[in-house]
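K.L.:
sequence unknown, structure follows:
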């Protein structure tokens, strides 16, 4: 490891929580300790940065948190940090506590704040992608995605039992405001008859054709997985239109909601978070700044925050084809 000048770093979580954030905090704190760097936890994201909610952390501060969902540092969205005055206060707090660098764990909103802060005040920053949506460019998966996906899959499996028992049609809404990764993959994994996502231009007639084809093949129950950001409509609108077209259908609606954000992280998310936490600290030590640590093709990589914000992970076209074929 090259000689480094980082003496004190701050770590915080911002935006929506994601399973595995605690594992990332743990990795940052313990990696910093290993290399003789003081580490401070900042509570409630950018709000804590502004108001000086700093707590010195060591190896024992993060004992027994790798298995916990949520974030021990709490999370919040900060309107004050969007203003020059708020960012100035945050910089003054960094100076007061002699913080040389920041590790920012969150999604694209967190990244945008880190980028502006770095450009205005030169504070060395590295971001870690923590969001269940998996829409951040520069990493194959984001922290929390695998856990949320498995939570959705387990819930839909249970719903399928009821759908089959009563010959019902279920519309199941999963999270994914702008991205359909959870919907597409959980839909494939649970044998959904149709999957509606923002990236795919769906029509109501396509959905009706799917039901007609299913009926011809002898299917008497169905599960349709819908991403919350689907432009065709929400689950209530889709269910209403389907009932009008197929009056005999016994239709039910389930919205999984924030259950997908909680719970103990999977092994995949714990290992990913550990690698990215380590990569953030070692990246700072190498002099990197205004970048995001990610994993691509199982290798630690760094992507500029600007690129991570401007681009988005794209849906695998093969998966769309697979979902149609396997739903026969």
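P.N.:
That came through, no problem. All of these numbers come straight from a predicted model, not from anything done at the bench. Residues are numbered from 1 along each chain as shown.

K.L.:
only C-alpha atoms for contact and neighbour calcs from this point on.
P.N.:
Fine.

K.L.:
list the contacts for the residue nearest the centre of the chain?
P.N.:
Central residue of the chain (Cα atoms, centre = their mean): residue 131, 1.6 Å from the mean position. Counting by Cα atoms under 8 Å, 6 or more residues apart in numbering, residue 131 makes contact with 16-18, 106-107, 142-145.

K.L.:
and if we set it to 6 Å?
P.N.:
By Cα atoms under 6 Å, 6 or more residues apart in numbering, the contact set of residue 131 is 18, 107, 142-144.

K.L.:
Residue 274 too?
P.N.:
Residues near residue 274 by Cα under 6 Å, 6+ apart: 23-24, 27.

K.L.:
Helices - which of these land there?
P.N.:
Of the contacts of residue 274, the ones assigned to helices by DSSP state H are 23-24, 27.

K.L.:
Looking at those, spot the one nearest residue 314.
P.N.:
The shortest approach to residue 314 among these belongs to residue 24, at 24.6 Å (Cα to Cα).

K.L.:
residues in contact with the closest one?
P.N.:
Neighbouring residues of residue 24 by Cα under 6 Å, 6+ apart: 273-274, 277.

K.L.:
Looking at the residues you listed, which is nearest residue 117?
P.N.:
Of the contacts of residue 24, the one sitting nearest to residue 117 (Cα to Cα) turns out to be residue 277, at 20.4 Å.

K.L.:
My reading is that the closest one lies in a strand. Confirm?
P.N.:
No: applying DSSP: H, G, I helix; E, B strand; the rest coil, one finds residue 277 to be helix, outside a strand.

K.L.:
now it: how far from residue 69?
P.N.:
Here the criterion is Cα to Cα, to the nearest Å. By it, residue 277 lies 16 Å from residue 69.

K.L.:
again with residue 32
P.N.:
22 Å.

K.L.:
ok, these two, which is more surrounded?
P.N.:
Comparing residue 32 with residue 69 by other Cα atoms under 10 Å, the one with more neighbours is residue 32, at 26 against 22.

K.L.:
Nearest spatial neighbour of residue 114, chain-adjacent residues omitted?
P.N.:
residue 125 (6.7 Å; Cα to Cα, 6 or more residues apart in numbering).

K.L.:
Below is an additional structure, to be compared with the one above:
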């Protein structure tokens, strides 16, 4: 059992619904084990600027249901330099912090991996990103809330699409990963889904519009922002040019996908991995992400958790093709 006395806790990168539930779980489980918690504001920027404060039970009261992150988040160019990381480490020592819990995604864990190798401080991470693009966990904190937000929005868009016999191109987040688009497209009954992992998405959409049913009163196309065609407006331009008889509209959902109250699934996931993070530090784990695979807590080294090319199941794409008839 490793003697941890003071955990530094921070969120970094893009915010995700459920981060506050994870913060709450880390703080309360640490206090349960008689470990102090120091909150670090704005992630790595707070480390470099020594922007830290002691946390207690009251610090995390009434936040489990709130979106965003009470610890704030920011990018930090200084931390990318050896001098910045040295300053961050010195500030951690000034605050008697002897372990870290990082909540974030690919960029957060990249920084944690480098920092953990340079300095002798145990770090574990919690997967907080709406993109669900980390290895070592079935789902990331925020993903379930984000896809439910998208489905609710698309359901509303379909109402007006049917009223006016329109074709809507709906762009969702996912610069490098199409997992949001893939699941929400199936759930919303999309005509087609365009994602970065499938380089034939645009050709498939044009073929569907050319040879598919002509009696549909509305058509919804879901496109990840990193799709192969160059974005929703470019897709709309191509479709309009090729099929001028369609009344085509573009809707970009944007940052509404990051906000809102976390779903029950995200709150439970955040709570589970938050408690597991504290227990992992006590058991001597370091430089690992805490996730859940097949409903069991898992531990994945940062270098393996950081974004890899995900293979999109052809079964999902086949489902879209079958159900769009």
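P.N.:
Perfect, I can see it now. Note that the coordinates shown come from a computational prediction; the quantities given were computed from them, not determined experimentally.

K.L.:
circling back: residue in the second structure matching the residue nearest to the centre of the first structure?
P.N.:
Residue 131 of the first structure maps onto residue 129 of the second structure when the alignment is built from TM-score structural alignment.

K.L.:
Compute the distance between its match and residue 252 of the second structure, please.
P.N.:
Distance, residue 129 of the second structure to residue 252 of the second structure, using Cα to Cα: 19 Å.

K.L.:
returning to what we had before: can you add secondary structure and distance to residue 85 of the first structure and give the contacts of residue 131 of the first structure back as JSON lines?
P.N.:
What follows is the contacts of residue 131 of the first structure, written out as JSON lines (DSSP: H, G, I helix; E, B strand; the rest coil; distance: Cα to Cα, whole Å):
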{"residue": "18", "secondary structure": "coil", "distance to residue 85 of the first structure": "29"}
{"residue": "107", "secondary structure": "coil", "distance to residue 85 of the first structure": "23"}
{"residue": "142", "secondary structure": "coil", "distance to residue 85 of the first structure": "31"}
{"residue": "143", "secondary structure": "strand", "distance to residue 85 of the first structure": "31"}
{"residue": "144", "secondary structure": "coil", "distance to residue 85 of the first structure": "32"}
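
K.L.:
Residue 163 of the first structure: which of these is nearest?
P.N.:
Nearest member of these to residue 163 of the first structure, counting by Cα to Cα, is residue 144, at 28.3 Å.

K.L.:
There's contact between that closest one and residue 19 in this structure, I believe.
P.N.:
Yes: with contact defined as Cα atoms under 6 Å, residue 144 of the first structure reaches residue 19; the gap is 4.5 Å.

K.L.:
returning to what we had before: top of the contacts of residue 131 of the first structure by neighbour count?
P.N.:
Compared across those, residue 143 has the highest neighbour count, 35 neighbours, by other Cα under 10 Å.

K.L.:
if I pick the residue nearest to that one when sequence neighbours are not counted, what's in contact with it?
P.N.:
The spatial neighbour of residue 143 of the first structure that comes closest, neighbours along the chain excluded (Cα to Cα, 6+ apart), is residue 130 at 4.5 Å. Listed by Cα under 6 Å, 6+ apart, the contact set of residue 130 of the first structure reads 105-107, 142-143.

K.L.:
Could I get these in CSV, plus columns for distance to residue 157 of the first structure?
P.N.:
Converted to CSV, the contacts of residue 130 of the first structure look like this (distance: Cα to Cα, whole Å):
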residue, distance to residue 157 of the first structure
105, 31
106, 29
107, 29
142, 24
143, 23
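
K.L.:
Now do the buried residues in the lengthiest helix in the first structure.
P.N.:
If you go by DSSP H, the first structure has its longest helix at helix 145-166. Within helix 145-166 of the first structure, the residues scored as buried using 16 or more other Cα atoms under 10 Å are 145-153, 155-157, 159-160, 163.

K.L.:
Check stretch 272-290 of the first structure too.
P.N.:
Those would be 272-285, 288-290, for stretch 272-290 of the first structure by 16+ other Cα under 10 Å.

K.L.:
hang on, the earlier thing: biggest separation within the contacts of residue 131 of the first structure, which pair?
P.N.:
107 and 144 (11.0 Å).

K.L.:
wait, which of the contacts of residue 131 of the first structure is closest to residue 214 of the first structure?
P.N.:
The closest of the contacts of residue 131 of the first structure, once distances to residue 214 of the first structure are taken by Cα to Cα, is residue 144, at 33.8 Å.

K.L.:
And the closest one, what's its match in the second structure?
P.N.:
Here residue 144 of the first structure is matched to residue 142 in the second structure, going by TM-score structural alignment.

K.L.:
re the thing from before, which one of the contacts of residue 131 of the first structure is nearest to residue 297 of the first structure?
P.N.:
Proximity of those to residue 297 of the first structure was ranked by Cα to Cα; the top entry is residue 142 with 13.5 Å.

K.L.:
Quickly find the element holding the residue lying closest to residue 50 of the first structure once chain neighbours are set aside.
P.N.:
Leaving aside its sequence neighbours, residue 50 of the first structure sits nearest to residue 90 (Cα to Cα, 6+ apart; 4.0 Å). Using DSSP states H and E, residue 90 of the first structure falls within helix 84-96.

K.L.:
again with residue 300 of the second structure
P.N.:
strand 296-301.

K.L.:
which residues of the first structure fall in strands?
P.N.:
Secondary structure of the first structure by DSSP state E: the strands cover 8-13, 38-42, 54-57, 101-106, 124-129, 169-174, 194-196, 222-227, 251-255, 291-296, 299-304.
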